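1. have a look at this fold, sequence not included:
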């Protein structure tokens, strides 16, 4: 088997590449095609655990769901997880190889490219189609040397490219024409057409521009995709674009946005619940009254803890607990709730120790080996089913661990609770995703008789909606030819 490969590149970051790839994966899957997603290099702090025991970008896990396959490390062979403004943890085939700054990683790119091509070769031998997502923009001329994320990969494997631009940002024709102008002749030749994303309004008003674009570039517009409100898809990295307050909400949740916040997709089920108002607070914001504080994951726990203190939010959280409020810490958030966080080997920054908030009687030591596992189990209180995954370097110990948050199906305890049960910590990402678990957490925070919500079912419906959009707004006959589908 040798798969047909199509790469989706974007004129800008957040042009919608991840969503278009997910849409094409679900569209192909519904047609009975064995399809896999692929992103050679991803930079993101939202990640997922794979069936082969590794770690990939969250967006590739979503795309795997769209394709009807289990997430695998070959779907994202190189993942960069920023731990400062100038450096990142480098993960290759699912496992960390070290922390590098930009210069160091540039020198490492040939090794990274070898990993990318090895994964590519396995995928094209296994699947009928591979839909590839680029990173950022292919027109970043300062990053052309040793590029593995965009045209460097496309040239190496000789695949066609679909170029996506976000019209909602404005300047869509300049983005497309300017991107083409900055490509080499061979790179321009492999662009088979354009997709214009997030269009609002009457398509007739765009027609003259589309005709000019096709005449000027000699490239067809394969589709104008509408702005789809209300999609329930886990974000690759950025916080949600749409976060409207709910005036009729009965439960108030506050989430401090830490500088290195990771896996904020844990909050999706809370954000989407009709009875819950989630407030993300950033630097300089006062800590509002609430029923529940959720401390999210962090890629740099000690640095984010220091930043939280600099905002005065440590005192606000302690005051919240004194007055009877509840706190849930997830992964790095649980570590922050403990007595101490130790990093003797400098795993996430300079070696040293930091005092935590002291709300859980535990201490955490960061270790070189990252713990990666898929987890199913049941919450200790309420006996609700729960499922998710763990991604952490920390090993937490202490009396609070004798009061676990849940029991895993393998019989082991997980997480910790305070004596009064008002403060809970867990390493489990996705702790709100199961409908039973969500209902339990909402009830514990004071929301009784809440409306049911199944975020997993909503994500499935959104993926089908994306595939419907491909059928309605893309040149399906061209896609059939690109993927060699014949009469499929």
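-> Structure received. Remember, predicted model here, so these are calculated numbers, not experimental data.
2. contacts, neighbours, all on C-alpha from now
-> Noted.
3. please enumerate the strands of the stretch 51-200 of the chain.
-> 55-57, 78-82, 87-92, 95-101, 129-133, 161-166, 191-199 (DSSP state E, counting those that start in this stretch).
4. what is the third one packed up against?
-> Using 3 or more CA pairs under 8 Å, 6 or more residues apart in numbering; DSSP states H and E as the contact definition, the elements that strand 87-92 packs against are strand 78-82, strand 95-101, helix 102-126.
5. so which of the ones you listed is nearest residue 277?
-> strand 78-82 (29.3 Å; CA to CA).
6. which outside residues touch the closest one?
-> When contacts are defined by CA atoms under 8 Å, 6 or more residues apart in numbering, strand 78-82 is touched by residues 40-45, 56-57, 88-94, 112, 115-116, 260, 299.
7. can you name the residues that contact residue 309?
-> By CA under 8 Å, 6+ apart, residue 309 lies in contact with residue 315.
8. do you know how far it is from residue 11?
-> 39 Å (CA to CA, to the nearest Å).
9. again, but for residue 178
-> From residue 178 to residue 11 the distance is 9 Å (CA to CA).
10. show me which of those two is the more surrounded one.
-> Neighbour comparison, residue 178 and residue 11: the larger count goes to residue 11, with 26 against 13 (by other CA atoms under 10 Å).
11. just after the helix or strand hosting residue 253, pick out the following helix or strand.
-> Using DSSP states H and E, residue 253 sits within strand 251-256. Downstream of strand 251-256, the next assigned helix or strand under DSSP H and E is strand 261-262.
12. packing partners for the helix or strand just after that following strand?
-> Counting by DSSP H and E, the next helix or strand C-terminal to strand 261-262 is helix 268-272. Packing partners of helix 268-272 (3+ CA pairs under 8 Å, 6+ apart): strand 276-281, helix 455-473.
13. structure B:
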């Protein structure tokens, strides 16, 4: 069995995922084989593995930091909220069923054997497993069926480091209060704490750190300053949606629907110096962007109704008439069509609803969920915003319920490979004017050649000079960011002590 270490938190959004990713990269740099593990993840951002199985994206970027291929063993349980205190329960990459929160609470104990078997498999394969808890470790009302924090630490017999967020205030109280709420056996598992997201002079904190150590009887393993290294974060805790848009040459506005999923599709735009992004939240209106994106969603019909009821639909149509680019991904693609049908009530009680109507397509929801990685080639003979994109390669993954049939529209791409098998069929839809685009491919923008050409077409339309991307590959960009994170954490964490904790 390999070594293991588990990071748990005083709350959500304390930085467990980022620090876990940083430790994965550090251990890899130090010559160890390493894998991430999170027993239970609740998120709408998900990923499809090479085997066509679904997992949370947090463990995907941690796997990237570990320089290994992500597998569902790294996140055996994924919960995708679907509203009304219900969620879709995904176990080892496959949908079990939609459950109420109370039903899932009772069901969790049936998953213990799966978690133990899965974790043991990883621990036997890798030198080190970096484990991550979920939310707060001291949810005393859920302790009897906990499989995400101390319950999982016990299953794996793992030492625990607790992470607290000083940026939100009250970090000493939150850490000491967390320790107070743990029972004696759980407290013995805690071998240290990390104070994260510090702003200011560390010397002003030293006295408080010493007092905290005297109270909780375990060492503070580091005070990590706030930093802006460009690494993915989880949809449930991200601050991206609140960022103020700085006007730039190209302005993109993304509609933040209630059930938006896979906003990581748009992280690539943060690497392009001429692009600004704004998420249009509830109660806000679209401005005058160059591009409107309707993202993926866990509940297409509900989010379509939201767009309609909030008054955003006529704004989209008005921008379309002005010649702006309208881009829909997955559920957003489905919404852009003329009609959506749900004869099996997969999404709810509504059996049929009119779409936004900017594409001549119709989607019918079925009981089968499509989960696959794909590689594709953009179709030829496109013009306008899509000029010069013909024959460019893209890749990504599909996660959707429903099939979309096309009328008088042009295909966006030809799928060449699906789950490593050679195939040949067309996908996506484009209107005649090439200013409305829909696709099922999550991650399509991650291909720099495709995205930079699209952005330069927008620049040309606006009378601006074409520019090159300073980032030649999104994968290389992310890899360098993981190295930056590792260097940063080496400076601020007591790694010698962390290795000692794992070796005990």
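-> Everything's here; your move. None of the values given here were measured: they were computed from a predicted structure.
14. on that earlier part again, who wins for proximity to residue 442 of structure 1 among the strands of the stretch 51-200 of structure 1?
-> Judged by CA to CA, the one of the strands of the stretch 51-200 of structure 1 that comes nearest to residue 442 of structure 1 is strand 55-57, at 28.5 Å.
15. that closest one vs structure 2, mean deviation?
-> Its aligned residues in structure 2 lie a mean 0.6 Å from strand 55-57 of structure 1 after superposition (mean CA distance after the TM-score superposition for structure 1).
16. just checking, what packs against that strand?
-> Going by 3+ CA pairs under 8 Å, 6+ apart, strand 55-57 of structure 1 lies up against strand 47-49, strand 78-82.
17. any chance you could map the helices in structure 1?
-> 17-30, 58-67, 102-126, 151-157, 172-181, 185-189, 207-217, 268-272, 301-310, 313-322, 332-337, 435-444, 455-473, 476-482 (DSSP state H).
18. reformat those helices as JSON lines; add distance to residue 373 of structure 1.
-> Converted to JSON lines, these look like this (distance: least, CA to CA, whole Å):
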{"stretch": "helix 17-30", "distance to residue 373 of structure 1": "24"}
{"stretch": "helix 58-67", "distance to residue 373 of structure 1": "14"}
{"stretch": "helix 102-126", "distance to residue 373 of structure 1": "22"}
{"stretch": "helix 151-157", "distance to residue 373 of structure 1": "30"}
{"stretch": "helix 172-181", "distance to residue 373 of structure 1": "41"}
{"stretch": "helix 185-189", "distance to residue 373 of structure 1": "40"}
{"stretch": "helix 207-217", "distance to residue 373 of structure 1": "48"}
{"stretch": "helix 268-272", "distance to residue 373 of structure 1": "21"}
{"stretch": "helix 301-310", "distance to residue 373 of structure 1": "20"}
{"stretch": "helix 313-322", "distance to residue 373 of structure 1": "30"}
{"stretch": "helix 332-337", "distance to residue 373 of structure 1": "16"}
{"stretch": "helix 435-444", "distance to residue 373 of structure 1": "19"}
{"stretch": "helix 455-473", "distance to residue 373 of structure 1": "19"}
{"stretch": "helix 476-482", "distance to residue 373 of structure 1": "37"}
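19. looking at these, which is buried most?
-> Highest mean neighbour count among the helices of structure 1 (mean count of other CA atoms under 10 Å): helix 332-337, with a mean of 30.
20. give me the mean distance between that helix and structure 2.
-> Averaged out, helix 332-337 of structure 1 is 0.4 Å away (mean CA distance after the TM-score superposition for structure 1).
21. show residues contacting that helix.
-> Contact with helix 332-337 of structure 1 is made by 294-299, 301-302, 305, 328-329, 341, 356-360, 363-364, 392, 394, 396, 424-427, as judged by CA under 8 Å, 6+ apart.
22. out of these, which are buried?
-> 294-299, 301-302, 305, 328-329, 341, 356-357, 359-360, 363-364, 392, 394, 396, 424-427 (16 or more other CA atoms under 10 Å).
23. restricted to strands, list these.
-> Under the assignment DSSP state E, those contribute 294-295, 297-298, 328-329, 341, 363-364, 392, 394, 396, 424-426 to strands.
24. many thanks, we can stop here.
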